[in-house]
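Participant: compute the structure for the input listed below.
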Amino acid sequence: MSKTESTVEPSQQSKKQTYNFNKLHKRLRRNVGNAIADFNMIEAGDKVMVCLSGGKDSYTLLDILLNLRLNAPIDFEIVAVNLDQKQPGFPEDVLPNYLSQLGIEYHIVEENTYGIVKEKIPEGKTTCSLCSRLRRGILYRTATELGASKIALGHHRDDMLETLFLNMFYGGKLKSMPPKLISDDGKQIVIRPLAYCKEKDIEKYARAKAFPIIPCNLCGSQPNLQRQVVKEMLQTWDRQYPGRIETMFSALQNVTPSHLCDPKLFDFKNIRRGELLQGVEGDIAFDNEPLKPIQWQDDDSDYTDTQQIQFKQVN
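Facilitator: This is a model prediction of the structure:
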């Protein structure tokens, strides 16, 4: 055997793979649990509608939530929902087969949003905006029909950062995806339990679990998507400056309205000389000592199932 060939026995390699997978699973489980607890995403008696697209993120979301439910100190239901948008070549049997094997409640909602988008959007223009609005309306309606109290989406930490930069670059807003929000009519609550999870971890987990991934042929193949440009920018930063992504996400959790420029968030007009404002930072524009990101966790940090998630009970 040459020096360049591996000398690791198959059994040893298997043990290492198992160890790495268990560590990855615990990290994802911990991050999802922390997000649920921090934002009170799931309460006793909730019926959580998990939206499945057939992508790595939504598969991971469903898998981790099902796992967490096994040890949660409260009872809550999970129902999986997929929106079949009638895209040409969509493998209609994949998700029903997968969900049937899990033995959970699921519903496949059939709506020809693909045809609507193709009719309304000129060739060469991006379809994301209209497609997402159509999907959102259908999912809200479905949640009402099923009696779901929460709608769980598979957006993760990187999605939230990408949205932040998209809104800054193209929308002129300092706005991201919130981990938890209420619909405009107040009838639906949307949660994003993967808010603290890295996309890289989700990709590794999806490969290890061999989820039957279904590609989105409607939007995934569109050239020059603004989101893709921002994604590549963040990935480049992550490679060149390790830790920068974590620091940027931490900034979303450490907002100082008095050091921005929005008079709706802070009463700049009524600042008077000689007055001390409680809880407001002074004239330091840049913090010399960088904050440790709230959700930074060492890959080897310990976590056990005895550390139960602090779900809250509905009165």
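
Participant: from now on I want contacts and neighbour counts done on CA atoms only, so please keep to that.
Facilitator: Fine.

Participant: burial check on Asp158, number of neighbours?
Facilitator: 22 (other Cα atoms under 10 Å).

Participant: which SS state does it fall under?
Facilitator: helix (DSSP: H, G, I helix; E, B strand; the rest coil).

Participant: contacts only, for Val109.
Facilitator: Val81, Asn82, Leu83, Asp84 (Cα atoms under 8 Å, 6 or more residues apart in numbering).

Participant: surely the third one touches Thr113?
Facilitator: No. The criterion here is Cα atoms under 8 Å, and Leu83 misses it with Thr113 at 9.4 Å.

Participant: give me the common contacts of the two.
Facilitator: Arg135.

Participant: the residue nearest to Lys180 when sequence neighbours are not counted - how many residues pack around it?
Facilitator: Spatially, and ignoring its direct neighbours in sequence, Lys180 is nearest to Ile191 (4.5 Å; Cα to Cα, 6 or more residues apart in numbering). When neighbours are counted by other Cα under 10 Å, Ile191 registers 27.

Participant: before we move on, what about the one 10 residues further on?
Facilitator: Using other Cα under 10 Å, Asp201 has 13 other residues around it.

Participant: any idea whether it is helix, strand or coil?
Facilitator: From three-state DSSP, the assignment for Asp201 is helix.

Participant: ok, it to Asn67 distance?
Facilitator: 17 Å (Cα to Cα, to the nearest Å).

Participant: swap in Leu52?
Facilitator: Leu52 is 16 Å from Asn67, by Cα to Cα.

Participant: alongside the first, I'd like the structure of this one:
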Amino acid sequence: YHIVEKDTYSVVKEKIPEGKTTCSLCSRLRRGTLYTFADEIGATKMALGHHRDDILETFFLNMFYGGTLKAMPPKLRADDGRNVVIRPLAYCNEADIEAYSQLKEFPIIPCNLCGSQENLQRQVVKEMLQDWERKSPGRTEIMFRALQNVVPSQLADRNLFDFQSLKIDDSATPRFLDVMNL
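Facilitator: Now for the predicted structure:
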């Protein structure tokens, strides 16, 4: 393994006004650092530590604030096709990882940018998911399972499903339902 040290903190503090969320720039800088270093050492695969809760939080952030149904897959080819990102902890929940880390006495490397800002949308979503789990134990597992069981024809994305060309089976007898007069 390699430890890559890069001063992204100064760049983020310089570019992002006080009181604004630093997450988007910080994550882009980290990814850029990883991809650059991977190129330098000839690596084509990177393992990241995202877990099930990160994936669900990202899904809801994208849906609530970005208007897209997407998250972070366990395995992803980079847009340029040169690297593959794997997330070996994708199916593990955060609480189990935390308990294991404490048991093994892994060191925690603090970051005074990530998660320490007030009113972060990710923190709000995290609290929402935790509240749902408290009220209905097992709900987050069911939601994560839903991300693995997508039915494109039951959504509304014309790029995933050809609704316009959809026709009935020619052998079926046509019948119409007048929903206005039900």
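
Participant: if we can go back for a sec, among the contacts of Val109 of the first structure, which are in helices?
Facilitator: Assignment to helices by DSSP state H places none of those there.

Participant: by neighbours, which of these wins?
Facilitator: Going by other Cα under 10 Å, Val81 tops the contacts of Val109 of the first structure with 22 neighbours.

Participant: quick one: residues contacting that one.
Facilitator: Met49, Val50, Cys51, Leu52, Tyr106, His107, Ile108, Val109.

Participant: for these, please prepare CSV with the additional fields distance to Ile151 of the first structure and secondary structure.
Facilitator: Putting the contacts of Val81 of the first structure into CSV (distance: Cα to Cα, whole Å; DSSP: H, G, I helix; E, B strand; the rest coil) gives the following:
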residue, distance to Ile151 of the first structure, secondary structure
Met49, 5, strand
Val50, 6, strand
Cys51, 7, strand
Leu52, 11, strand
Tyr106, 14, strand
His107, 14, strand
Ile108, 15, strand
Val109, 15, strand
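
Participant: any chance of these in JSON lines, with distance to Gln17 of the first structure too?
Facilitator: JSON lines is the format used below for these (distance: Cα to Cα, whole Å):
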{"residue": "Met49", "distance to Gln17 of the first structure": "32"}
{"residue": "Val50", "distance to Gln17 of the first structure": "29"}
{"residue": "Cys51", "distance to Gln17 of the first structure": "30"}
{"residue": "Leu52", "distance to Gln17 of the first structure": "27"}
{"residue": "Tyr106", "distance to Gln17 of the first structure": "32"}
{"residue": "His107", "distance to Gln17 of the first structure": "34"}
{"residue": "Ile108", "distance to Gln17 of the first structure": "35"}
{"residue": "Val109", "distance to Gln17 of the first structure": "37"}
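
Participant: just the buried ones from the residues you listed?
Facilitator: Met49, Val50, Cys51, Leu52, Tyr106, His107 (16 or more other Cα atoms under 10 Å).

Participant: and the last one, how far from Asp84 of the first structure?
Facilitator: If I follow you right, that is His107 of the first structure. Counting by Cα to Cα - His107 of the first structure and Asp84 of the first structure are separated by 10 Å.

Participant: now swap in the fifth one and tell me
Facilitator: When distances are taken as Cα to Cα, Tyr106 of the first structure and Asp84 of the first structure turn out to be 13 Å apart.

Participant: again with the fourth one
Facilitator: Shown here: Leu52 of the first structure relative to Asp84 of the first structure, a distance of 10 Å by Cα to Cα.

Participant: now swap in the first one and tell me
Facilitator: Taking Cα to Cα as the measure, Met49 of the first structure and Asp84 of the first structure are separated by 16 Å.
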